[in-house]
Structures are given as structure tokens and as C-alpha cells.
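1. Pasting the sequence and the predicted model now:
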Amino acid sequence: MTETTPEIPYEQARDELIAVVQRLEAGGTSLDESLALWERGEQLAAICQTWLDGAKARLAAASRSGDQDVDSEEM
């Protein structure tokens, strides 16, 4: 499975997700609106997770690269 960079930045997706959750928690929306908000929240959570997974992979790669540099210096 190939991960692509989401179209919106992590911070924007996170902030919008927070707003969606706040609206859902506040209530007062119709069932249709609540369902639309829930669906958008799921999309935003997936976008955030994609960003976080990418960052984790980059950190792991940098860590592996750093370990290889240390190993080569010890020789």
C-alpha cells in the first residue's frame, strides 16, 4: 500500500477535526448534519493518521541512517 501526502497540512486537519468534535459534542444539529460531521471527522482523522505515520517512518529511517553512520565510524 502506497501512502501519499494528504492535500491539507496536518495542523489544518487537526484544527478542523477539533471543530467537528466540538460541534458534535455541543449537539443541536439534525441527524443528517450530525452524520455529515461524523463522516468528515473520520476523513480528518485518517488524514491526521497518514501524516503521523509518515512522520514516524521518517524518524525511523533517520534513526536507522544514524545507526549506520555510527557503525561505520567505529570501524
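-> It's in.

2. CA only for contacts and neighbour counts going forward, please
-> Noted.

3. burial of residue 41, as a residue count?
-> Using other CA atoms under 10 Å, residue 41 is surrounded by 21 other residues.

4. Nearest spatial neighbour of it, chain-adjacent residues omitted?
-> Leaving aside its sequence neighbours, residue 41 sits nearest to residue 17 (CA to CA, 6 or more residues apart in numbering; 5.6 Å).

5. Got another one to weigh against that:
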Amino acid sequence: MDDSAVPADLSFEEALKQLEAIVRQLESGDVPLDESITLYARGDALKRRCEERLKAAQARIEKISLGADGAPRGTEPFNAS
């Protein structure tokens, strides 16, 4: 298994927490170059996982449509345009 591989069941919150820790490490400047490269690859994989989770959540969102009188008349799929 590649060091940058992210488990499929990793939650958005945990992936974000790990990504934030990696950013802090890289910003500290105290990480050797080889480790920085490994951390960057892991961070990139975590970023992609977070984006996937957000897109999946966005696809499930429905918006409430309102009638002319302002009363809810049903739901429509979210359009992320």
C-alpha cells in the first residue's frame, strides 16, 4: 500500500484533520525534503478525498422549491452549476 493511499472509509472530518496536520508540519519548515515529498503526496490524496466527499454530499442535497404564494411545493435536485 502506497504511503499516500487514503482508506475509502475515512470520514471527511478525519481526512481534513490529517490534512491540517500535514500542512502545519510542512509550514514549520522542520521536515527533511524526502519526508516533505511524502507528506505532500499524502496531503494531495487527502485533499482529493475531501473534495470527493463534498461532491457526494452536494449531489445529495435537495433544494426546496416555493410556489408563487411562497409556500413550499416540493423539492428539486440541487444543481451545482
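-> Everything's here; your move. Computed from a prediction, not measured in an experiment: that's the story for all the values here.

6. ok, now which ones touch the aligned residue in structure 2 for the residue nearest to residue 41 of structure 1?
-> Residue mapping for residue 17 of structure 1 onto structure 2 gives residue 19, with TM-score structural alignment as the criterion. Residues near residue 19 of structure 2 by CA atoms under 8 Å, 6 or more residues apart in numbering: 43, 46, 47.

7. so how far is residue 46 of structure 2 from residue 19 of structure 2?
-> The gap separating residue 19 of structure 2 from residue 46 of structure 2 is 6 Å, by CA to CA, to the nearest Å.

8. now residue 20 of structure 2
-> Taking CA to CA, one finds residue 20 of structure 2 at 10 Å from residue 46 of structure 2.

9. what's the answer for residue 36 of structure 2, then?
-> Computed as CA to CA, the residue 36 of structure 2 to residue 46 of structure 2 distance reads 15 Å.

10. higher neighbour count, the two?
-> Ranked by neighbour count (other CA under 10 Å), residue 36 of structure 2 and residue 46 place residue 46 first, with 26 against 16.
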